[in-house]
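Trainee: My questions concern the predicted model and sequence given below.
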Amino acid sequence: MRNFYYWLIILICRTYFSYGQVTDYHTSVEIKNNKVETTYEIKIKINDRKESEKYSEVEIFHSDQNELKIHEVYLLDGYGEKIRKLKKKDFSERSAKFSNTFFMDYMVTSFDIKHNTYPYFIYYKYSITEESALDYASWDPYLYYKLPTSNATLKITLPAEEKVRILNDHNIPVKRSSDKDEITYLWQVNNFKLLEKEAYGESPTNLAPEIIVLPENFDYIKPGSYESWKSIGNWQYNVIKDRNDLPETDKQIVQEICQKSSSQREIISKLYNYLQNNTRYINISIDKGGLDPYPASYVSKNKYGDCKALTIYMKSLLEEAGIDSYYTLVNAGEEIQRINRDFPSLQFNHVILAVPVQSDTLWLENTTNILPFGYIGSFTQNRYGFLINQDQSKFVRIPKLSNEDIKVISTYDFQLNENGEGKATFNKIAKGIEYEELADLNSVSDKNLTEEYIDDFIRLKNYVVNNWNIKKNNEDNHSLILSADLSIKKASRKIGPYIILDVPHYRFKKLNIPSERKTGLKFDIPIYNIDQYIYKITNIDYSKIQLPNDKVLSSKFGEYKQNFRIEGDKLIVQKSLKIYSGEYDKKSYQAFYEFTDKIQEIQNQSIIKLQ
């Protein structure tokens, strides 16, 4: 019996500890003599070959303007004994150039350290020293998304007279100690693991604890302060105010456009088209972390720029035309990131331009050559932007995409024999995200590459695309039309004496059962699809077709509709699905789960029988 319990304990322990983990993740920040030195001390446990392949190669990102010092890297066996120590020759360094990045002063120092006996540990320690910094620490208690962290700490040591601003959004306990010269803060989190990403849920990184430590005052490009949003706005205003050095040739072009235009809106539209036709977006991340924008003259000369430079150039063109516009900071991306307005700081990653026109505001995205004038896309819609105006900077709400803005209408016109074989024409009027994706595809010169993605927009089974075409919609410049000719291999199946027509279903992401749900629901962009399927089938008696019932299902989350009818020698099926944008707490998940489950049940029961 004693042996039984012994092996049971071993089995439980092996099961519990059979995954890799970051056993130690320590971050220490020291501010001294106007320098910020951040030291990282990390120890990772590797349990098998799969983890070894994924985590044994370590990459350290750093600016070449900062000093990187690697203190030591070594390998430990499963008992904690050192078995190998890396030397200088074992490290490699390269430029950290990413897609669409033309200039970048970031480097990657990397090393690869493996062992063929499991488990083993990787230990490394390094420091990065900055001459000046906009923040002292932006810390989360995890190193990898998939690995739990046993022990994570953040330690900040700064001069006693230094004033800092601290965000501790999960109220992690802090140990504070001080003497006449220094103050030290210490936070510790044990046994932390990020939640798994759940369908229609918020990103787990947004839900994780975070500690941010900022200097109250800083000197970064220009002197600034985090004391208030007003002080941040004034700092950003001072950074960009002298960048409007538009060359004389550009000024002449602006004046010519003004003379040939009959309204302010027409001038703005033509200048925006000029920007699109004569510049291109390239990420430039050099000097002060890429925060120091290039002036209008740089873009005029080189015909490219990042979001800051292109926005300044467009702003300068409008200024020459006598039109006011405002540099607006935004946290861009399809997932809307909340701005903590109680903690003044730089919580933004993108810049657009706000142009007041009478009682309206035009929002100009200056990095695109393919989206139309005044288009508010999924990247920036429905969130707060921070509009920069001397002493009057403020938060402004960027409009959200409505159901009509993102409505996608698809029509499938089938001509089939009684075996479900034949052909079909497909026509999609795409708006919203699908419009943006099609616009991107349409701009790709390699049509073979484009064709690989066309299937994503058709959403049928058992077919072949013979040819396809993307064209502008003359009735709406915020949409595109995708057309295709298809060969249909099988659109029906036989069950007993009946032929069952396979009408495509709306599909949802895989949902976990309500009792297992850990997070709420978040729909940043609404969904509105209308699909019409027109079937003309040979050798079928339309009078004997058994049609399902029409249905309408509504809830606070959205609406599902289906309609079946026969018009002459055609069977027509029309479906629509709406999902409204919004956020819901975990208590609402049960109702959403039941709503989607009911839609699937209705679709499964709506069988079209052909004799």
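Mentor: Cool, the structure landed. Numbering: from 1, shown residues only.

Trainee: alpha carbons only for contacts and neighbour counts from here, please
Mentor: Fine.

Trainee: And the next helix or strand past the longest helix anywhere in the chain?
Mentor: With secondary structure taken from DSSP state H, the chain has its longest helix at helix 589-605. Where DSSP states H and E defines the elements, the next helix or strand beyond helix 589-605 is strand 608-610.

Trainee: ok, which stretches of the stretch 51-200 of the chain are strands?
Mentor: Listed in chain order, the strands of the stretch 51-200 of the chain (DSSP state E, counting those that start in this stretch) span 57-63, 67-77, 82-85, 92-95, 101-104, 106-112, 120-130, 137-139, 149-159, 164-168, 174-178, 182-192.

Trainee: burial count for Asn151?
Mentor: Counted with other Cα atoms under 10 Å, residues neighbouring Asn151 total 18.

Trainee: and if you look at Leu11?
Mentor: Neighbour count of Leu11, defined by other Cα under 10 Å: 12.

Trainee: name the element it belongs to?
Mentor: According to DSSP H and E, Leu11 maps onto helix 2-16.

Trainee: Gly233 against Ile388, yeah?
Mentor: Yes: here Gly233 reaches Ile388: they are 5.6 Å apart, a contact under Cα atoms under 8 Å.

Trainee: Below is an additional structure, to be compared with the one above:
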Amino acid sequence: MNRIITTLLSFFFLLNLSAQENYTSVNIPKELLTNSDAVIRTYEAEFIYKNKTSGIYKEKKIITILNKEGAVYASFGDFENMFRALNKFTGTFYDKNGKKISRITKKDLLRTEYFDGLASDAASFFSNSPIGIYPYTVCYEKEVVFKGGLLGFPSFFPLPGDNISMESGYYKIQIPETTEINYKSGKMEGPIKSVDKGLITLLWKTDSVKAFKAEPFSPDFSTLRPWLHVTNTEITYAGTYGRLDNWKTFGSWLYDLQKGRDMLPEKLKQKITDLTKECKTDKDKIKALYNYMGDNTRYVSIQIGIGGLQPMEASKVFSTGFGDCKALSNYMMAMLQETGIPAYNTIINSKSESLFEDFASAGQTDHEILTVPLENDTLWIECTNPKVPLGYIPRHMAGHNVIVITPEGGIFTKIPDYDDKENLSAISANLQIDEKGTISGYINEYNSLKQYEPYMYFQALDGKKQIEAIRSCIDLSNPSISNIHFSEYKEEKPYAILFYNISHTPPLNQNNQRIFIPLNIFRNGITQLPKKERINPIVIKYGYHDTDTIHITIPQGYMVESLPKELNIRSRFGTFKTRYKNEKNIITAIYDFIRSSGKFEPSEYEELINFHQEINRAYKAKAVIKRL
């Protein structure tokens, strides 16, 4: 025990000694300057657990800003609400030699209660660096007091983004011996544990973390940097009680929060009866109520008190016509229950596919949807956006882990995803080229599932915006677009059909005898990849299928002199095929591209570069026609 305490004391002595020298920029290790716009010299974080409802978080962060791009890391931000308050704050700025320039305190921070939702009890604090001469160093120190309930301890994410490195950092937690906690970490050493006078101290640290430079198709940034989550297993929050041992017990607590909030007024019950009395199946009933909700409610964010976790009463959603994701999901659940169809509120992270199955915490999820188990199917319903067809699983949900909140507790599961090939975009075009090289014709586009999603909003655009949207997908300078027809089919596997005419007056590239015709003006190519050493795994989250058939009638008096070489590429990253033919002065170009989703090793990056290059060359390829 004495050896552990001595180790801790030695560590803090050395850390404090180094911190005294960290205000100058001249002693940063060279390896931490590579790809860096800023360097965290030291990051000291500490959470002192007082009791089930309160604690104190202290943080000291020293950052050297190397250039203008790194200035974003010199800003400060924090917030207050009924559960936390910014108790103390100081910010001190130093020049490159470590000489103090200026100092600010809490009263100098910009305070705002602006919120883009309906209601919030939060206030935010901001400060931007006043220094414009690089390099310089800033030291921020703050103390945050937690009160009224704890749903976990503050998480530790010392690196806020790309192009910033860190010399040293630690997170220390102090709890009574009788307090149970769970924790999960990545790229952190520890914890080192010590016990003194009935208090447990846990210490995690991380040192010499090099800067991450953004790479195409990178994994989630959170998996590349040091991180730490800690939760208390016993919940006492805003007068409610529960446990956070795992997703099952956390789900039980959330289920208790929503109890009694599904009561419906008699007027709505009668409306439900009227809407569903002619329905023949449960799916028909669900669709009728889903459409009714979409027509009569709108999404707003509500973050007052426990409102970030507890849904607003269904009766209030009916009377006011609005609600956040929890309220609208709960409202839909209540209406379905009135018809005898069971449904369950479900929490999800809309930005990341994965949740830790073996570690439960409130901060891992950011959204709520509705799960409706049927006899031969399960519906996963997004209740905040009536544009989403019932039964369709949008991109921010497909393939994601979720926690279904049931009377028996939380159930960890995964939403199904669509096969890459099902996300289809098919273009059929009939074009003509005249003797001046002017192009004209008509186009028919079919887009389904994930490739349909951008078209959910097309019908609501005015004519000018529709033309702009179409032009953005065409590799010609300001073509004329006319005769637009759009049809949307909001089925469980939705799709949209877009028809339009095109003409392009500026002549194509030509000389006196030849015209050079771009064969596919409807695909702008795929990501151009830099040729450099790959550091991180390759993660392609979105797979799809593009197929194009383009007929081009050439002018009388011309013949086809050359067509591009046909391709048939098979790669672990997908497939790409082209075919070209010329019959009776009509060139037909056919393209078929399947992008495969998945995770790949850094060693396979060169193959991905070559795959992209060949595809981009094929999409840019031209036919040459010659005057007879």
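Mentor: The structure has been received and is ready for your questions. Just so we're clear, the structure is a prediction, and the values are computed from it rather than from any experiment.

Trainee: Quick check: TM-score for this pair?
Mentor: Aligned and superposed, the two chains score 0.89 in TM-score terms (TM-score structural alignment, normalised by the length of the first structure); 593 aligned residues with a Cα RMSD of 2.9 Å.

Trainee: and for Gly233 and Ile388 of the first structure, which residues touch both?
Mentor: Common contacts of Gly233 of the first structure and Ile388, defined by Cα atoms under 8 Å, 6 or more residues apart in numbering, comprise Lys394.

Trainee: Could you look up the SS state of the residue nearest in space to the middle of the first structure?
Mentor: The residue lying closest to the centre of the first structure (Cα atoms, centre = their mean) is Gly333, at 4.3 Å. On the three-state scheme (DSSP: H, G, I helix; E, B strand; the rest coil), Gly333 of the first structure is labelled coil.

Trainee: Nearest residue to it in space, please, no chain neighbours.
Mentor: Spatial nearest neighbour of Gly333 of the first structure, chain neighbours left out: Phe379 (4.5 Å); criterion: Cα to Cα, 6 or more residues apart in numbering.

Trainee: element containing whatever residue of the second structure lines up with that neighbour, please.
Mentor: Mapped onto the second structure by TM-score structural alignment, Phe379 of the first structure lines up with His396. Using DSSP H and E, His396 of the second structure sits in no helix or strand.

Trainee: Would you mind measuring from His396 of the second structure to Tyr418 of the second structure?
Mentor: Counting by Cα to Cα, to the nearest Å, the separation of His396 of the second structure from Tyr418 of the second structure is 13 Å.

Trainee: the more surrounded of the two?
Mentor: A count of neighbours by other Cα under 10 Å puts Tyr418 above the other of His396 of the second structure and Tyr418, at 17 against 14.

Trainee: That one -> the first structure?
Mentor: By TM-score structural alignment, Tyr418 of the second structure lines up with Leu401 in the first structure.

Trainee: Spell out the secondary structure type for its match.
Mentor: Under three-state DSSP, Leu401 of the first structure falls in the coil class.

Trainee: In this structure it contacts Phe379, no?
Mentor: No: at 10.7 Å, Leu401 of the first structure does not count as touching Phe379 under the criterion of Cα under 8 Å.

Trainee: what's around Pro479 of the second structure, how many residues?
Mentor: By other Cα under 10 Å, 18 other residues sit near Pro479 of the second structure.

Trainee: The strands of the stretch 51-200 of the first structure: which one's closest to Ser443 of the first structure?
Mentor: Closest approach to Ser443 of the first structure among the strands of the stretch 51-200 of the first structure is made by strand 101-104 (18.9 Å; Cα to Cα).

Trainee: Would you mark the buried spots in the closest one?
Mentor: Phe102, Phe103, Met104 (16 or more other Cα atoms under 10 Å).

Trainee: same thing with stretch 85-95 of the second structure?
Mentor: For stretch 85-95 of the second structure, the neighbour count (16+ other Cα under 10 Å) marks Ala85, Leu86, Phe89, Thr90, Gly91, Thr92, Phe93, Tyr94, Asp95 as buried.

Trainee: contact partners of it?
Mentor: With contact meaning Cα under 8 Å, 6+ apart, stretch 85-95 of the second structure is reached by 23-24, 78-80, 100-106, 131, 134-146.
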